[in-house]
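S.K.: I would like to see how this sequence folds:
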Amino acid sequence: MEKKRVVIGFLGTTLDAGKQNRWGRWRPTVELCQYRDLPIGRLDMIHGEGSMALAERVTADIAQVSPATEVRRHLMNLADPWDFEEVYGALHDFARGYPFDPDAEDYLVNITTGTHVAQICWFLLIEAHFIPAKILQLSPPRGGRDGGERQPSSYGLIDIDLSRYDRIATRFRRDRDEAANFLKSGIETRNEAFNRMIDRIEQVAIRSKAPLLLCGPTGAGKSQLARRIYELKKARRQVGGPFVEVNCATLRGDGAASALFGHVRGAFTGAASERAGLLRAADKGILFLDEIGELGPDEQAMALRAIEEKRFLPVGSDKEVGSDFQLIAGTNRDLSLDVRAGRFREDLLARLNLWTFDLPGLADRPEDIEPNLDFELARFSEREGLHVTINREARQRYLAFAASPAARWLANFRDLGASVTRMATLAPRGRIDAATVDEELARLRRAWASKADDDRDLLADLFGESELDGIDLFDRVQLVEVVKVCRREPTASAAGRALFAASRAKKASANDADRLRKYLGRFGLDWTAVRERGA
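M.R.: Predicted coordinates for the structure are as follows:
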C-alpha cells in the first residue's frame, strides 16, 4: 500500500496573500499542491487567528486546483513570531501532540513560508527526531512569462539525516579523524584500545564543557593530551581564554590557596599587593590541575565550589569573583582509594568523575613504541635543527629491547623521549647506529637497576644486608611499599587507612592501625622504628 504524502507548514501571511490577481502571482502554499510529480494527500496548515480569512481563501483555492488534497488547519497564535524561545516552544508542543504514523504516511515540512526563526526551529526539531520528516523548499519561478503563461516554480527535498549523503559523511569522518590525530600529536598509534579512547575523548571534548579526569602513571602523556584538547577546542572557537597548567604537588601550605584562588592586599603577612590567582587567569579557557590528588582539604572544598558555581572567594576577601573555565584534572593515583582513606573529598571526585579516561603506560602499548620513536626523532630534528635518522639494525635492536620485560620504562613516554634525545645527540653524522643503541641500552639498564638498588637500600637500612637476604623477594617488594606509605603518612592510623582502604570499605578491617602494627611485627619492625629511620 502506497503511503500518503503529508505536508506540514505555516501559511504565508505575505507570500500567500493577494486578493487581486491572485492566480497570476506565486503563492507557495497553493503552488505546492500543483506539482504532478509530488501529489499531496494532506496539507496541515498552521496559522494565527489574524489570518483566518486568508486561510479560508487559500483552502478554497487548493480545493480548486487539487481536489484530492485534504487541508487541515491548525491554530497557533504567536505573540512574536521572531522570538526563538516562543516559536520553538510552540512547534515543540505541536510536534508532541501530532499523531505521526510513519508506517502509513510520509511527512514533509514546508519551510518556504514562515519566519527565519520558524525555519531554524523546524530544522532543529527534525534533526532531533521529534518530527519524522524531510524538508520541502519551494523556489519561485525564474524569468518572466512564456507565451502568456507563468513559468513553473520548482521544489527541492532535503533529508537532514546527513549519514545518507556520502560526500558529507565522508567529510565528517575525515574531520573526526583529523581531530583524533591532532589529539595524538600526529602519531600513528597502533594500540586499538588507546585509539578508541582518543576517539571518545575527541567526542567529549567537542561536545561538552564538563570536567575531564585524565588518569594514568607518570609520563603517560596527561599534560600533553590536556594541552592538545585545549588547542582543539580553541581551533573550533569553543574557548577564547588561555591554557593554564598547575601541578598541585607544588602547592604547599598557606600559599596553595593564594596561588589558586588569589588574595587581596593585606590578606596575610607579605601580601603587599593583590593577586588574581590561577583560576581567574584561566577565565574563558581551560584550567589543567595536574596531580589533583595532592590538593589539601581546604583547597579541595574551594575548588569544588569554583567548578560548580564558577565563583569563589580570594584569600582574605569578603567579595566573590568569577571565572568561567573548563577543568581538566590529572592524577596518577586511584582517587577512589584516597576517598576511602579520607584524603580526597567524595563530592569532588563525583564532580570530576563524569568523564574519566585512563591513559595506559608505555608497557601496555608496546606496538606504539615504534611510532613514538619516530615522533621523538622528528621532534628532536625540529627542536635542534639537526636531521637525525636511525639505521635498520639499530632500530630493530632498540625496539626489541624496548618491548621486552627488561625495559621498565619507569617514567613511560618521558623516559622514551629522553632516551631518543640522548641517542640523537650522540649519533655519528646524524645517523643512530647499533653502537649508539648499545650504549643507550646499557645506560637504561644501569638507571633502572639503580632504582631497584634504592628499594633494597631502604630495607637494608631497617634490617641489615645479611638479614635482608633471608626475606623472600615477594615480601621485600610488599614491604617497600608499606614502608613508603608509613613514612608518607603522619600517623599509624592514617597509614593503615591508606594501606587497607579496600578492606575498610568492605568493613573487613576493624582497626587499620592495629592491623598495620601486626604486619610490621611479622618482620620484627614497629611504627616508631620505621618512621625514625626515614627521618
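
S.K.: alpha carbons only for contacts and neighbour counts from here, please
M.R.: Fine.

S.K.: For the helix or strand encompassing Pro371, buried residues please.
M.R.: Assigned by DSSP states H and E, Pro371 belongs to helix 369-384. Residues of helix 369-384 classed as buried: Ile369, Glu370, Asn372, Leu373, Asp374, Phe375, Glu376, Leu377, Arg379, Phe380, Ser381 (neighbour count, 16 or more other C-alpha atoms under 10 Å).

S.K.: Looking at those, which one is closest to Arg142?
M.R.: Phe375 (58.1 Å; C-alpha to C-alpha).

S.K.: For burial, what's the neighbour tally of the residue lying closest to that closest one once chain neighbours are set aside?
M.R.: Using C-alpha to C-alpha, 6 or more residues apart in numbering and skipping residues adjacent in sequence, the residue nearest Phe375 is Ile187, 6.5 Å away. Neighbourhood size, Ile187 [other C-alpha atoms under 10 Å]: 17.

S.K.: What of Pro99?
M.R.: Pro99: 8 neighbours (other C-alpha under 10 Å).

S.K.: Would it be right to say that it lies in a strand?
M.R.: No. Counting by DSSP: H, G, I helix; E, B strand; the rest coil, Pro99 is not found in a strand; it is coil.

S.K.: To compare with the earlier structure, here is another sequence to fold:
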Amino acid sequence: MSKPTVAIGFLGTTLDRKGKGANRWNHWRPSVALCQQPDLPIDRLELLHGTTARDIGLAERIRDDIRSLSPRTEVRLHSLPLTNPWDFEEVYGALHDFASGYPFDTEAEDYLVHITTGTHVAQICWFLLTEARYLPARLVQTAPRREPEGDPAGQATLIDLDLSRYDPIASRFRREQAEAQSLLKAGIATRNADFNRTIEQIERVALRSKAPMLLVGPTGAGKSFLARRVHELKRGRHQLTGRFIEVNCATLRGDGAMSALFGHAKGAFTGAQNARDGLLRAADGGMLFLDEIGELGADEQAMLLKAIEEKRFFPLGADREVQSDFQLIAGTHRDLRAKVAEGSFREDLFARINLWTFALPGLAQRREDIEPNLDFELQRHAREQNRQVRFNLEAKRRYLAFAHASEARWAGNFRELSASVTRMATLADSGRIDEALVEEEIGRLRHAWGLESVAEPLLAERELDLFDQLQLQAVLQVCRGAASLSEAGRQLFAVSRQEKEKPNDADRLRKYLARFDLDWKRIKG
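M.R.: Model prediction:
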C-alpha cells in the first residue's frame, strides 16, 4: 500500500485568484489543479499564505474549492507573516523555520514541494531547502495544458533533485571536474596521492570561493605555474575577466615597492614625472599572484591588507582612493607563522591570506612524478623548438634510476628537472637521448649538488670491497642530507622499522657506521 502524499506550497496570490464567481472553475489555478491530478493524488495540502484579510479570504476559498473537487484532500492553512516577499533573507528564514518546526514522518508519508506559486525568491528558497534536505521532499511543478484548451486541471511534473540518478548529468559533472583538475596539473598524470588530493581541493576551492589562497612550497615547486592554471580555470568558468598579474615580492624594495604595487601620483617623489597605475590596479577583475609575500615590508603589508579587505587603496602620494577588485593568490617558501612570531609579518594579514593554505611538495617528495614530468618536458620542448626528442630505453632507465636515488637532491625542484631535460634534448643528435648523454647530465647534476666530494675523503681512508664501498657511499649521502642521526635512520630503515615494536633507527645507524670507524659528528664535519 502506497504512503499518503503531502504537498507543501504557497498560495498563488495572482494565479489562484483567476476568475470571479462561477467563472473561476473555467480557469487553471495551480493550487487547485495540483489536487486534480489523477496520477498524483494529494492526501494533504499544507497551504502557506499571507496575513492580510484579502490573502486569508482567498486561501479559504481555495480550501473550499479543493474540498469540492477532491474530497480526499485535507487542506491545512498556515499564515506566514512576510514584510517583503522579495527579501531573500526574510523568505529563506521564514521557510527554514517552517521546515524546522514541521513534524515530517518520512516512514509514513511522502512529501512534495509545490514550486509553481509564490515569488521567484520563494521558489529559489524552496529549491535550496529541498536540495539541502531541510525538506525531505521532491519538487512538483504544475502548468496549464495546451491541449485540450482550457482544461483547468493542467498537468504536474515531478522534479527529483538526486542528480546521481541521472547518469548523463553525473557523468558530465565528473568529466568536467576531471578536466578542471587535469588543467591544474597541466595534463600531467601525477602519481603522488597527497598531491592529487591537494589538486582536488584547490579545484573545489577555486570554483567556489573568492577568498585568498596561500601556496607554500620550496622554490621551483610550481607555485607560479599552479596560480596561472587557477586563473585559466576561473576565466574558463566566467568567474574572472581580468588579467593574471605576477609579482615577485623579493624584488621589490623601498619606494619602488609601493609604487610598483599601488601606483603613484604625478610628483609623488623625485622622478615621478607621470602618474602610474600600479600592479594591483592592473589586476582589477583578474588575479594577482604575490610570490614570496613574506618579503614585503611593513608599509606594503598594511596597504595590501586594506586593498584585500576593502578593494580600495591610496596610490603613493595621492589624495584619492582607487578601486581594484582582484583575487589574490600568495606564495611563499618561508614559515610565515615564524615571521609573525618574530614580528616581521603582520598577524592580521597572515590571518586574511591563511583561510586556504595548500602545501606543494618539492620534487624530492614526489619522485614518483619524475617520469610523467620527463614526458611533459619533452613534449614542451617539441612544441617550443619544433623538434621531437625521445629517450633510448636504457638511457631513460638509467636517468630514472639516478633521479629516484636518495643522492639526487633536486634542490631546484621541477624547475631543475626542466632544465636538465632541456639540456639533454638540446644536445641530442637525431632526436635521441642516449646513455652517454644521460651519464654526462648525471655528472653535471652531481657536480652542481656537490656530490662528487661528499664521500671520497672518508672512503679513501680504508680499503673496502666494492660492495661495501657502494653501500657506505649511499649511506653517507643520506646522512649528509639529513638533519639528524634519527632522521637519516628513518630514511635508511623505512621498511624494516615497520616490523619492529620499538624501532631505534639512530642506534642501528650508529652501529653500522662504527664498523667503519665513523660517527655522526665526523660525517657532518
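
S.K.: that older thread, so the residue nearest to Phe375 of structure 1, which of the three states?
M.R.: coil.

S.K.: can you check Leu417 of structure 2 too?
M.R.: Leu417 of structure 2 ends up helix, using three-state DSSP.

S.K.: That one contacts Ala408, doesn't it?
M.R.: No. With contact defined as C-alpha atoms under 8 Å, Leu417 of structure 2 does not count as touching Ala408 (10.9 Å).

S.K.: how would you label Glu439 of structure 1: helix, strand or coil?
M.R.: Under three-state DSSP, Glu439 of structure 1 comes out as helix.

S.K.: circling back: pull the most distant pair out of the buried residues of helix 369-384 of structure 1.
M.R.: Ile369 and Ser381 (18.4 Å).

S.K.: Who are the contact partners of the residue nearest to Phe375 of structure 1?
M.R.: Asn181, Pro371, Asn372, Phe375 (C-alpha atoms under 8 Å, 6 or more residues apart in numbering).

S.K.: Counterpart of Arg76 of structure 2 over in structure 1?
M.R.: Aligning on TM-score structural alignment places Arg76 of structure 2 opposite Arg72 in structure 1.

S.K.: part of a strand, is its match?
M.R.: Yes. Applying three-state DSSP, one finds Arg72 of structure 1 inside a strand.

S.K.: what's near enough to touch the closest residue to it other than its chain neighbours?
M.R.: Closest residue in space to Arg72 of structure 1, ignoring its immediate chain neighbours: Asp44 at 4.8 Å, by C-alpha to C-alpha, 6+ apart. The contact partners of Asp44 of structure 1, taken as C-alpha under 8 Å, 6+ apart, are Val6, Val7, Ile8, Gly9, Val71, Arg72, Arg73, His74.

S.K.: what sits against the aligned residue in structure 1 for Glu109 of structure 2?
M.R.: Counting by TM-score structural alignment, Glu109 of structure 2 corresponds to Glu105 in structure 1. By C-alpha under 8 Å, 6+ apart, the contact set of Glu105 of structure 1 is Lys3, Lys4, Arg5, Val6.

S.K.: Structure 2: matching residues for the helix holding Pro371 of structure 1?
M.R.: Going by TM-score structural alignment: helix 369-384 of structure 1 matches residues 370-385.

S.K.: Now do the contacts for Gly216 of structure 1.
M.R.: Lys222, Thr331, Asn332, Arg333, Asp358, Leu359, Pro360, Gly361.

S.K.: And Val483 of structure 1, by the same measure?
M.R.: Val530.

S.K.: Check for me that it belongs to a helix.
M.R.: Yes. If the criterion is three-state DSSP, then Val483 of structure 1 is within a helix.

S.K.: Structure 2: which residue goes with that one?
M.R.: Checking with TM-score structural alignment, Val483 of structure 1 has no match.

S.K.: Most neighbours among the contacts of Glu105 of structure 1, which one is it?
M.R.: Going by other C-alpha under 10 Å, Val6 tops the contacts of Glu105 of structure 1 with 20 neighbours.

S.K.: how much space is there between that one and Val58 of structure 1?
M.R.: 17 Å (C-alpha to C-alpha, to the nearest Å).

S.K.: contacting residues for the residue nearest to Asn248 of structure 2 when sequence neighbours are not counted?
M.R.: For Asn248 of structure 2, ignoring the flanking residues on the chain, the nearest one in space by C-alpha to C-alpha, 6+ apart is Asp291 at 4.8 Å. Going by C-alpha under 8 Å, 6+ apart, Asp291 of structure 2 touches Lys223, Ser224, Glu246, Val247, Asn248, Cys249, Ala250, Ala330, Gly331, Thr332.

S.K.: repeat for Ala460 of structure 1
M.R.: Leu468.

S.K.: what helix or strand does it sit in?
M.R.: helix 434-463.

S.K.: buried set for that helix?
M.R.: Buried residues in helix 434-463 of structure 1 (16+ other C-alpha under 10 Å): 434, 436-437, 440-441, 444, 448, 455-459, 462-463.

S.K.: Also stretch 339-350 of structure 1?
M.R.: Applying 16+ other C-alpha under 10 Å to stretch 339-350 of structure 1 flags Val339, Arg340, Ala341, Arg343, Phe344, Arg345, Leu348, Leu349 as buried.
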